[in-house]
Structure formats: C-alpha cells, structure tokens
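need the 3D shape of this:
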Amino acid sequence: MTTDISALLTRLADPATRPDPYDTLRVLRERSPVLDPVSGLVVVARRADCEAVLRSPGVSSDRRGAGITVVPQQPNLINLDAPDHTRLRRLAGRAFKPRVIERWRPRVEAIARELLTGIAEGGGTADIASRFAYPMPVRVICEMLGVPRRDHPVFERWAHAIAYTVDPRLVPGRLDAETIADVEEAREGFAGYFSELIDARAKDPREDILSELIAAGEDEDRLTRTELVIMCILLLVAGHETTANLILNGVLALLRHPDQLGLLRDDPALAGAAVEEVLRYDAPAQMVTRIAGGPLTVGGMEIAAGSPILLLLAAANRDPDVHEAPDVFDITRGDGGHLGFAAGAHFCLGSVLARLEATIALSAFATAFADPVLVRESLRYRPHIAVRGPDRLQVSFSGISPEALEALGATERVHG
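Predicted coordinates for the structure are as follows:
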C-alpha cells in the first residue's frame, strides 16, 4: 500500500505523465488521505478534505526551510501566515479590486486583437502557445506593472524559471543544480530591474499597478522596498505563467470537444462559464503544499504537527462526490464550483484578472478561428508539476474572422 503510493507519486513527477495525469490523480484520490513514508508527504486529494485543509487556521502555508519544494522559498504572499500574510494581502489587494481590474478590459481586448491579427497574417497554422496564450498575459501584466515592451522577452524567460519555486518535491533526491541556478538568476534579474522601476514610479507615479502598490497603505503602513520587489516578482509570474496555462488548457479542451467549442462560438456569453469549467476540469494550479501547524484530523486520518501536506487540487476538482460525470468537459455544467484558485485565506489574489483575460481569450479563440483543428503531434508540455500547461500547441485553421477581430476593439473605442 505505502510502496504503491510512493510509486504513484513517482509517476506523477515523471514528465511523461504531464500530458494526462488524471488516471494517476484518480487513484491517489481514492486512496487519500494517506501518508507516503518515502517522501514524508501526507497526500490529500478528496474535495471536502482539500477544502477543509485550505480553510483550517491550524494549517501553515510557510514552507520555507521545510524541504518540500524543489527549490528554496522566499517570503511572499503564498508562503506566509497571519499576521504577515494578512497585512501584505490587505495592502496589495487594493490594486486588484474588481473595479481596478475592470479598467484594463479595453487594453486586454486590444492586445488579444493585435495578437490574433498577427496570426491571421501568418497563414493557416499557428502555435497558440507562443503566438497567443503566452504573449497575451505577459504583455498585460507587464503593462500593468509599467514594464516597457522591449523587456517582455527576458521577463518571460525569468518567469518560466521562477515557476519551479512552487513545485513540490514528490520524489526525494538532490536538488537540480541547473534549476536552482536558473531560479537564482531570475530572482536577481527581477530584483535589480524592479528596484530601479520602483524608484522611477515613486518619483513619477502613473496609472499602473506598481504605482498603486507603492501608494497603497494605511496611516504609516506601506509596503517596504523589499516587499514591493518580491510582490512584483510574484504578480508577474502568477499573472503570466498560470494565466497562460489557463488559456492553453481551455483552448486544448475546446479543440478536443468540438461540441463545446460550437456552443461557445454560437453563444460567446458562455465564455465566463467555460473558464470556470476549465478551472475545474484542467486547472493550471494542480497542487499546493501546506504544513500541519498542530495535530490535525483530515478525512478520519490523524496528522501529526509539522507534517507536510500535499493537496492535489486537480484530483479534488474531479471528485465524483461533488460533480456528476466529473471527467466530462461541459461548459454548461454550473455545479459545485472548484478549487482552481484554492480557497481560504490564500485564495488567489489575481483571480479577477485571470478570469478577465481567460474569458476574453477563449471567447476570441472560439469566434475568430474558422475550422480550428489541433495538430496532435505538436502538443508538448512544460516540465513544471504544480503549475501545468502546454509549451507548444499548434492549430490549423481555414481563416480568422474579421468580424470577431472588429468586435474585440469595440470596448476600447467606447472607452477611448
């Protein structure tokens, strides 16, 4: 039994499993909660159990020094507990209120239109990853932070490296020296860049998120320079990597389910529901880790204080106790919600922005592309485990609808 759990986690960590981890996740869900004596992880994969852990005040998000991630952690919103987490989230949250994010809708639509126009000019085959899903969110979050467009490519490379910091160590072993070196290079590059940008915005505020973060505060409480730098890194990586994967997982699901693609094409108002179903069916955030702050009972299992806990959110999102036919992709489902943005105190701060971008992207894909077909042999996944999505996804198509592109510009013209 325990050896079997270790083998399942080894399989989950194997890059060959990345295209379809759901059979492995199903078995782990059926066995959970369970302790893997090899890795020391308590595996939790049922929806009710995962949600209980995420909402429990007796569970810690501070994994620094615990050795359960592939590379060492820095203090930020995702690995701090109250009161530090509460303070940082309160200050940063002011820049991510729905009314603030909604102001960016015209610009997001304009970026989507520009990228799709470029695809239309390039012929009948395109890699949706490199031509649309990755550049769209990186341009959005970089513009929101005030990063000039010329610097976007290096930011994308650094963001891919930083994404390793949330990968759990499913299989014991030595750290990958090359991975750590890439992460440290990215951290140093981001830190130097944002330090200079923070100085510039402090002297000359603009209508961007960085200026909002610098100004955010109550009385004398403000984000420190170090906190601002780390916050910018987190926002850029989360706003880029996870949103790109959300878009790509959605495009892939629609291509594999032509009936659902047809529903969305006929009724673009279903785009929001489609995003919610992608977050349930194939969310980019596949798993998170926590530490038991004290003795804990989960699903009838006693968990000792200090135990590392692996929450398999992707398995929980397909729990048959919550969803009927959970392995079916149905954008009209509307049942039971999901843990695609986690839950509790660490519910994703950027969820409003991610939903906005993905809604615009999936609606645009469904309405703009004529006769889109997945080039199956092109599909390739990134090596990351916790944040999962394709690295390459080619689509052939017979054309791009000018009317769909024109509709994407309507909001910008109204607000312009």
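
C-alpha only now, for contacts and for neighbours.
OK.

give the buried residues for stretch 402-414.
Residues 404-405, 408-409, 412 are the ones in stretch 402-414 that count as buried (16 or more other CA atoms under 10 Å).

contacts for it, please.
105-107, 109-110, 112-113, 116-117, 364, 367-368 (CA atoms under 8 Å, 6 or more residues apart in numbering).

try it again at 6 Å.
With contacts defined as CA atoms under 6 Å, 6 or more residues apart in numbering, stretch 402-414 is touched by 106, 109-110, 113, 367-368.

still on that earlier bit, now, the buried residues of stretch 402-414 that are in strands?
Counting by DSSP state E, the buried residues of stretch 402-414 place none of their members in strands.

return the subset of the residues you listed lying in helices.
Counting by DSSP state H, the buried residues of stretch 402-414 place 404-405, 408, 412 in helices.

and of the contacts of stretch 402-414, the nearest to residue 2?
residue 367 (48.9 Å; CA to CA).

surely that closest one and residue 265 touch.
Yes: using CA atoms under 6 Å, residue 367 is in contact with residue 265, at 5.1 Å.

returning to what we had before: could I get the buried residues of stretch 402-414 as a markdown table with distance to residue 387?
Shown next, in a markdown table, are those (distance: CA to CA, whole Å):
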| residue | distance to residue 387 |
| --- | --- |
| 404 | 31 |
| 405 | 30 |
| 408 | 29 |
| 409 | 31 |
| 412 | 32 |
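
how far away is the residue nearest in space to the middle of the chain from residue 122?
Centroid check for the chain by CA atoms, centre = their mean gives residue 242 as the closest residue, at 2.4 Å. Applying CA to CA, to the nearest Å, the value for residue 242 to residue 122 is 27 Å.

same thing with residue 253?
24 Å.

do the same with residue 272
Per CA to CA, residue 272 is found 29 Å from residue 122.

okay, these two: which has more neighbours?
residue 272 (18 against 10; other CA atoms under 10 Å).

name the element the residue lying closest to that one once chain neighbours are set aside belongs to?
Closest residue in space to residue 272, ignoring its immediate chain neighbours: residue 359 at 5.4 Å, by CA to CA, 6 or more residues apart in numbering. Here residue 359 sits within helix 351-368, counting by DSSP states H and E.

how many residues are close by the residue nearest to the residue nearest to the centre of the chain when sequence neighbours are not counted?
Distance criterion CA to CA, 6+ apart; nearest residue to residue 242, sequence neighbours excluded, is residue 284 at 5.8 Å. Residue 284 has 29 neighbouring residues, counting by other CA under 10 Å.

alongside the first, I'd like the structure of this one:
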Amino acid sequence: MDPPDHTRLRGLVSKAFTSRMVERLRPRIEAITAELIGALPEEADLVSGFAYPLPVMVITEMLGVPPEDHERFSGWSEILARSLDPMLTDELISETGRARREFRDYFRDLIAIRRARPGEDFLSALARVEGLTEPELLATCVLLLVAGHETTVNLIANGILHLAGHGLLRQAAERPRQVVEEVLRYDPPVQLTSRIALEDTELGGTRVPKGTPVLGLIGAANRDPAVFPDPDRFDVTRDPGRHLAFGLGIHFCLGATLARLEGEIALAALAGAAPGLELTDPAPPYKSNLVLRGLESLPARLRR
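Below is the predicted model:
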C-alpha cells in the first residue's frame, strides 16, 4: 500500500510492536525457548524442533490463536510465503488463492469469537478498532501471522548454520546483538523485495518508466563492498552498519524489534545449553523459495 491508507493501517498495527510492548514479551520468549531446547534430543533437526516452533508460538500467542490450531495454518503460511516469489506456476497460483480464502475464513470466525468474548490478545484489540474494514482486518491478520514467523524461522536457522559452521556459536551468548545483526547482514531471511515506480525515474544510470516493477536485491546490497569491508566474510565482531535486512523507509519491517529479540534469545540460549553443538550435515537442504530464503532442515548433534 501507499499513503494515506498505508499510514493509517500501519499506525493502528504498530502500537503492538513498540520497543516497550515487545520487551514485555521477553520472559515468555525465554520460557518458550528453554522449553523447546529442553525437549530436543541429542540428534535433532533444529528447524522443525526449534527454529520453526519458537516464532510460531510467539506470534500466535500475540494474536490469540489457540495452540490446537497451529497445525491448521502452517501449510497455509508455507504456501503464502512461496507466493512471494517473482515467478509462479499455475499450480502455485491456484494453491495461493485457496490458502488465502481458507486463512481469511479461519480469521473471520476467530474475530467473531473475539468480538463476542474479548481477551487480552492483539486480535481482540484489533477487532475493536473503529475505521478498520473487515477486508483490511483480515489481510492484516494474515500478514502478521505469515511475516511474524516465516522470516524469523530463517533468521534463527541461518544463524545456527553460520555460527556452528564457523565455530562461533559461543559468541551468541557473549555478544547476542552483534551476532544477530551480522546474521541479518550476511544471510538475510528476505533476499529480495519488489516495488513499482510511481513516476519516471532513473536508477544507476538506467531509466525506469512509471509503472515498471523493480526488484531490490537485499542479499546483494548487504554484501556491497562499498559499504561493508570484506563483505563475504562472516564476522560477528564487525559494526553491522546500515544493512537492509528489514527494508528501508516507510515500509521498514514492522516486526524488526520482535525479530531481533527472538533471534538474540534463541541463539544465546542454544549456545548456553549446547556449546559443543555440531552440524551433522555440512550442506543442509534449502527450501525452493527465492524471496524468503531458509533451510528445509538443519540436522545437528547437541553436546550439552
């Protein structure tokens, strides 16, 4: 969306993602993290057993989605994440349409329940907002749920991969903030984004006519040697500078504060609990997604 609609909707939703509101979630995120790590066997897939369930549990609790419904929307979310890719098959387009309808039907029913019996969750608060149309409310719920966990799953899994692969996992406990920023720069969960030129313009000497779609390669920008010295080196001691993992300007990621907090807690806790963690597959498989780049699985041996 563009202003003024974007400004209005973002203003309504952003109240749940202020630094103060997010910091209140720290104890709960720490508790979920400890529970998940405690349940991991010695040989574990750290995507399905850790990186995936943590952000899912956090964002669903924020929105007030019942725990028993988590499995229902995991498939919908995966399809919608794949639909962000620039080239789609007819089959995926059809699957995306079905997933959107089912997702929105689910939230329509859940919103009706929250309006009848409001809780303390964010969905109950959104349902009470005046001036928010039903299509806007449903679209916002789907966006928050998909964006609130798909990207953070990748942040955590990518972080474990590079930290363990470089023998730097202990650094996550010693300098969590720097570690997360370097993971975001080095291997951003969102590899590219798209925009449409609203007027005739020029980029890098190339004319871009009004209405032209443009792809911005975040992953490439974060390896720009003019901005980051030795950009292809994973260095958790570097000043992360102005990486673009969360975008830029008015569309800067709404959940950046929450994603950073989850990443810092997850990686630091894993480093503390299993400092001798070893990856059992040196080249773990990636999902086929282009935009939301993330691991399919991450087999590891936990040495506690």
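
I figured the residue nearest to residue 242 of structure 1 hits residue 385, correct?
No: between residue 284 of structure 1 and residue 385 there is no contact under CA under 6 Å: 9.6 Å.

re the thing from before, can you list the contacts of stretch 402-414 of structure 1 in a markdown table and add distance to residue 354 of structure 1 and neighbour count?
Shown next, in a markdown table, are the contacts of stretch 402-414 of structure 1 (distance: CA to CA, whole Å; neighbours: other CA atoms under 10 Å):
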| residue | distance to residue 354 of structure 1 | neighbour count |
| --- | --- | --- |
| 106 | 15 | 19 |
| 109 | 13 | 24 |
| 110 | 16 | 20 |
| 113 | 18 | 23 |
| 367 | 20 | 21 |
| 368 | 21 | 25 |
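
from the residues you listed, pick the one nearest residue 93 of structure 1.
Of the contacts of stretch 402-414 of structure 1, the one sitting nearest to residue 93 of structure 1 (CA to CA) turns out to be residue 106, at 21.5 Å.

check the gap between the closest one and residue 135 of structure 1 for me.
Counting by CA to CA, the gap from residue 106 of structure 1 to residue 135 of structure 1 is 17 Å.

with residue 148 of structure 1 instead?
Distance, residue 148 of structure 1 to residue 135 of structure 1, by CA to CA: 14 Å.

any idea what residue 161 of structure 1 aligns with in structure 2?
Taking TM-score structural alignment, residue 161 of structure 1 has residue 79 as its aligned residue in structure 2.

ok so that match is a strand residue?
No: counting by DSSP: H, G, I helix; E, B strand; the rest coil, residue 79 of structure 2 falls outside a strand, being helix.

going by neighbour count, which residues of the longest helix along structure 1 are buried?
As assigned by DSSP H, the longest helix anywhere in structure 1 is helix 177-203. For helix 177-203 of structure 1, a neighbour-count test (16+ other CA under 10 Å) marks 179-180, 182-184, 186-187, 190-191, 194, 197-198, 201 as buried.

likewise stretch 217-236 of structure 2?
218-223, 228, 231, 234-236.

that stretch corresponds to what range in structure 1?
Stretch 217-236 of structure 2 corresponds to residues 312-331 in structure 1, going by TM-score structural alignment.

in structure 2, which spans are helices?
5-13, 19-23, 26-39, 53-63, 70-82, 90-116, 122-127, 134-147, 150-165, 171-174, 176-186, 218-221, 256-273.

in structure 1, what range does the last one match?
Counterpart in structure 1 of helix 256-273 of structure 2, with TM-score structural alignment as the criterion, is residues 351-368.

try the longest one
Helix 90-116 of structure 2 lines up with residues 177-203 of structure 1 when matched by TM-score structural alignment.

same question for the first one.
Per the alignment by TM-score structural alignment, helix 5-13 of structure 2 matches residues 84-92 in structure 1.

what about that stretch, how far off from structure 2?
For stretch 84-92 of structure 1, the mean deviation from structure 2 after alignment is 1.0 Å (mean CA distance after the TM-score superposition for structure 1).

so which bits of stretch 10-19 of structure 2 are buried?
Of all the residues in stretch 10-19 of structure 2, those buried under the rule 16+ other CA under 10 Å are 13, 16.

let me redo that: stretch 264-277 of structure 1
Buried-residue list, stretch 264-277 of structure 1, by 16+ other CA under 10 Å: 264-265, 268, 270-277.

stretch 107-119 of structure 1 too?
So stretch 107-119 of structure 1, judged by 16+ other CA under 10 Å, has buried residues 107-117, 119.

looking at those residues, which is nearest residue 295 of structure 1?
If you rank those by distance to residue 295 of structure 1 using CA to CA, residue 108 comes first, at 46.0 Å.

please pull up the equivalent of that closest one in structure 2.
Per TM-score structural alignment, residue 108 of structure 1 is aligned with residue 29.

count of residues packed around residue 149 of structure 1?
Applying other CA under 10 Å, we find 11 residues neighbouring residue 149 of structure 1.

just give me the match in structure 2 for it.
In structure 2, residue 149 of structure 1 lands on residue 67 (TM-score structural alignment).

what about its match, distance to residue 2 of structure 2?
Where residue 2 of structure 2 is concerned, residue 67 of structure 2 sits at a distance of 34 Å (CA to CA).

residue 134 of structure 2 versus residue 277 of structure 2, what's the distance?
Distance, residue 277 of structure 2 to residue 134 of structure 2, using CA to CA: 47 Å.

quick one: which of those two has more around it?
residue 277 (22 against 12).

how close does the closest residue to that one other than its chain neighbours get to residue 205 of structure 2?
Nearest residue to residue 277 of structure 2 in three dimensions, chain neighbours excluded: residue 302, at 4.6 Å (CA to CA, 6+ apart). According to CA to CA, residue 302 of structure 2 and residue 205 of structure 2 sit 51 Å apart.

ok, now residue 228 of structure 2?
Distance check for residue 228 of structure 2 against residue 205 of structure 2: by CA to CA, it reads 23 Å.

kindly report the same for residue 242 of structure 2.
Counting by CA to CA, the gap from residue 242 of structure 2 to residue 205 of structure 2 is 23 Å.

out of these two, which sits in the more crowded spot?
Using other CA under 10 Å, the more surrounded residue of residue 242 of structure 2 and residue 205 is residue 242, with 12 against 7.

check contacts around that one.
Counting by CA under 6 Å, 6+ apart, residue 242 of structure 2 has no contacts.

again, but for the one 4 residues further on
By CA under 6 Å, 6+ apart, residue 246 of structure 2 lies in contact with 252-253.

alignment lookup: it to structure 1.
That one, residue 246 of structure 2, aligns with residue 341 by TM-score structural alignment.

where does stretch 226-238 of structure 1 end up in structure 2?
Counting by TM-score structural alignment, stretch 226-238 of structure 1 corresponds to 135-147 in structure 2.
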